[in-house]
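Chemist: Next input, structure requested:
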Amino acid sequence: MSGQNESPYYFVPHPSRHPISAATGLLVMLGSLAAWINDHTWAPLGVLIGLLWLLFTLWHWFGDAIAESEGGMYGKNVDRSYRWSMSWFIFSEVMFFGAFFGALFYAREIALHQLGSLDYKLIWPDFTAVWPNNGPAELVGTYKSMQPWPVPTINTALLLSSGATLTVSHHALRDNHRKKAIAWLAATIVLGMSFLFLQGFEYFHAYNELNLTLASGIYGSTFFLLTGFHGFHVFLGGTMLSVVLVRLIRGHFTPEHHFAFEGAAWYWHFVDVVWLGLYVVVYWL
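Modeler: As a prediction, this is how the structure comes out:
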């Protein structure tokens, strides 16, 4: 927001086509996805068309917002609105991951012990309430659980390091050292992409050597849902930071006005914190 003014008034944009356009793309994408689940042959193409249309819309929508910001149309009230919006968005993400952590807690601490109690011994006399578990009926194949070393521990070091490099970049921008800010932000993105590469390697190892898949009972489903959605959020955060990096290179932002940087940084630190919880609960406990 290098051109941000000090107007006390709230900027009201002109009527925009972007909301209805984005809603149309989502409708096509999700409707096609539902058809895909029901084995309609045209559905994959529909999902692709809806996704591309949505991305096309978001590209222009965010482009308009950036142009408005750099044009000096955003004052303190708009900045405050963006901060609250990002805060509530991150809160919704906390609730999103809280649901998956809650599912894991319920499976491990409640359902597992109930199935291993005396009430169920007549039905499954050989069942033992230990984690990981493939269920009392043993309907899934044998698999090995994921261990914390070496890939998850290396990934933890990568994400923690990325949080540090991002903080250095932010302080450099606040001190008006643009080149330093660019270099450290680029390092942050490289660390994040390295995390995703190693996670892909971990999944390949799980499927091909441990026989651990999404179908591996409650352990497999919770493992891949938690780590997979976290990986998706790392990708989203890396995309945000990449856009911020391009804007930094183009000369956007000032030491006083750079909420796009700050908002992306908040999100990235949130992703770091979620991973620490995952690392302890999923890989160690």
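Chemist: Going by C-alpha atoms from here, please, whenever you check contacts or count neighbours.
Modeler: Will do.
Chemist: Sticking with the nearest residue to Gly231 once chain neighbours are set aside, tell me its helix or strand.
Modeler: Take Gly231 and drop its neighbours on the chain: the residue closest to it by C-alpha to C-alpha, 6 or more residues apart in numbering is Leu196, 6.5 Å away. Assigned by DSSP states H and E, Leu196 belongs to helix 178-208.
Chemist: same for the longest helix anywhere in the chain, what does it pack against?
Modeler: Criterion DSSP state H: the longest helix present in the chain is helix 217-249. Packing contacts for helix 217-249, counted by 3 or more C-alpha pairs under 8 Å, 6 or more residues apart in numbering; DSSP states H and E, involve helix 76-105, helix 178-208, helix 259-278.
Chemist: One more, so I can put them side by side:
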Amino acid sequence: MANTHTHDADAYFVPHHSRWPFLGSIALFIMMIGVANWFNGTTWGETVFFVGLLSVLLVLGSWFGDVISESLQGRYNAQVDTSFRMGMMWFIFSEVMFFAAFFGALFYARTFVLPWLSGEGDGALTNTYLWQGYVAGWPTNGPAEIGGTFETIPAWGLPLINTLILLTSGVTITMAHHALKANARTALLWWLGATVALGALFLGFQAEEYIHAYHELNLTLGSGIYGSTFFMLTGFHGMHVMLGTIMLAVMWLRCAKGHFSKDHHFAFEAVAWYWHFVDVVWLLLFLFVYVL
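Modeler: Predicted structure coming up:
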């Protein structure tokens, strides 16, 4: 909890010790134990995962509630604002590295592993003695044909529509930011509400795409290297879109309550930065996963 002492303009606000990091660590541990056992077929894994997920959401809601309360009390000065900005920039950088790992796995499999399995370079003996006659192509589920025959999702259907949706949402969040800086509250709520709606629409189309892939194309997380990289990349991106949409909805509620001014609205800016990052990642996904 934050301390109750008053702070002058030059003081750096330091809150008292918080219980939320400790409780958040426990909630994340429960959630990961649940998802690991769920994926391995344990009967109780799914229940434990959702208990952990709910706990994480409750901790985050309470934690951010404290931060919002401290902000509304005027405890954050320019120095704290700078710290927040630096923290958000490092957070986005960590997210860049997160997705870079998965894109790197995709690149490594396509550029090095498949040619080796086909007998090129150092893979000649592997091809001769293990997978004789195997000629790699992409997409593939490997020489063992893990998961069976599958079809891919055409880039120019739902993926293209979702690309247009996210590009449009990048425009609407920018218009909302301009409206906030112009103190145009009605326009702010309309543009921000449109961004939330576009994020929800994207998620709906992605869910439809996944259902189609699993039930009609036999494209699953178990469809070899292609299925695993496809669902890991698009799935984690979808999770980020979901989190971004929730944050945008929170920003809409805060804007409706008049929490931000045209000069002080870093929480809004942070969510906008995050949303633009999500847009850029999707463009790379659309190109390297769906098109190429």
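Chemist: counterpart of Ile30 of structure 2 in structure 1?
Modeler: Under the alignment defined by TM-score structural alignment, Ile30 of structure 2 is paired with Val28 of structure 1.
Chemist: which SSE is its match in?
Modeler: Element membership for Val28 of structure 1 (DSSP H and E) is helix 18-37.
Chemist: what's the mean deviation for that helix versus structure 2?
Modeler: Following superposition, helix 18-37 of structure 1 is found to deviate from structure 2 by 3.0 Å on average (mean C-alpha distance after the TM-score superposition for structure 1).
Chemist: middle-most residue in structure 2, spatially?
Modeler: His240 (1.8 Å; C-alpha atoms, centre = their mean).
Chemist: That residue against Val278, yeah?
Modeler: Yes. The pair His240 of structure 2 / Val278 is scored as a contact, 7.0 Å apart, by C-alpha atoms under 8 Å.
Chemist: Thr213 of structure 1 - how many residues pack around it?
Modeler: By other C-alpha atoms under 10 Å, 19 other residues sit near Thr213 of structure 1.
Chemist: Looking at structure 2, name the residue matched to it.
Modeler: Aligned counterpart of Thr213 of structure 1 in structure 2: Thr220 (TM-score structural alignment).
Chemist: Also Glu138 of structure 1?
Modeler: That one, Glu138 of structure 1, aligns with Glu145 by TM-score structural alignment.
Chemist: if I look at its match, how far off is Phe22 of structure 2?
Modeler: Glu145 of structure 2 sits 45 Å away from Phe22 of structure 2, going by C-alpha to C-alpha, to the nearest Å.
Chemist: Settle it for me: which of these two has more neighbours?
Modeler: Per other C-alpha under 10 Å, whichever of Glu145 of structure 2 and Phe22 has more neighbours is Glu145, with 13 against 10.
Chemist: correct me, but the more buried one touches Tyr226?
Modeler: No. Using C-alpha under 8 Å, Glu145 of structure 2 is not in contact with Tyr226, being 10.7 Å away.
Chemist: what's the neighbour count on the counterpart of Thr239 of structure 1 in structure 2?
Modeler: If you follow Thr239 of structure 1 across to structure 2 using TM-score structural alignment, you land on Ile246. Ile246 of structure 2 has 16 neighbours, counted by other C-alpha under 10 Å.
Chemist: Neighbours of Glu61 of structure 2, how many?
Modeler: Not quite, residue 61 of structure 2 is Gly, not Glu. Using other C-alpha under 10 Å, Gly61 of structure 2 has 12 neighbouring residues.
Chemist: again with Ile37 of structure 1
Modeler: Neighbour count for Ile37 of structure 1, taken as other C-alpha under 10 Å: 10.
Chemist: where's it relative to Ala43 of structure 1, distance?
Modeler: 9 Å.
Chemist: Equivalent analysis for Ser169 of structure 1, please.
Modeler: Ser169 of structure 1 is 44 Å from Ala43 of structure 1, by C-alpha to C-alpha.
Chemist: what about the two, which has more around it?
Modeler: Between Ser169 of structure 1 and Ala43, counted using other C-alpha under 10 Å, Ser169 has the larger neighbour count: 26 against 21.
Chemist: wait, doesn't Ser118 of structure 2 sit right on Thr128?
Modeler: No. Shown here, Ser118 of structure 2 and Thr128 do not form a contact pair, counting by C-alpha under 8 Å, at 9.1 Å.
Chemist: For the two, indicate the residue with more neighbours.
Modeler: Set Ser118 of structure 2 next to Thr128 and count neighbours by other C-alpha under 10 Å: Ser118 wins out with 22 against 14.
Chemist: Which residue lies closest in space to the more buried one, excluding its sequence neighbours?
Modeler: Using C-alpha to C-alpha, 6+ apart, the closest residue to Ser118 of structure 2 is Val135 (4.9 Å).
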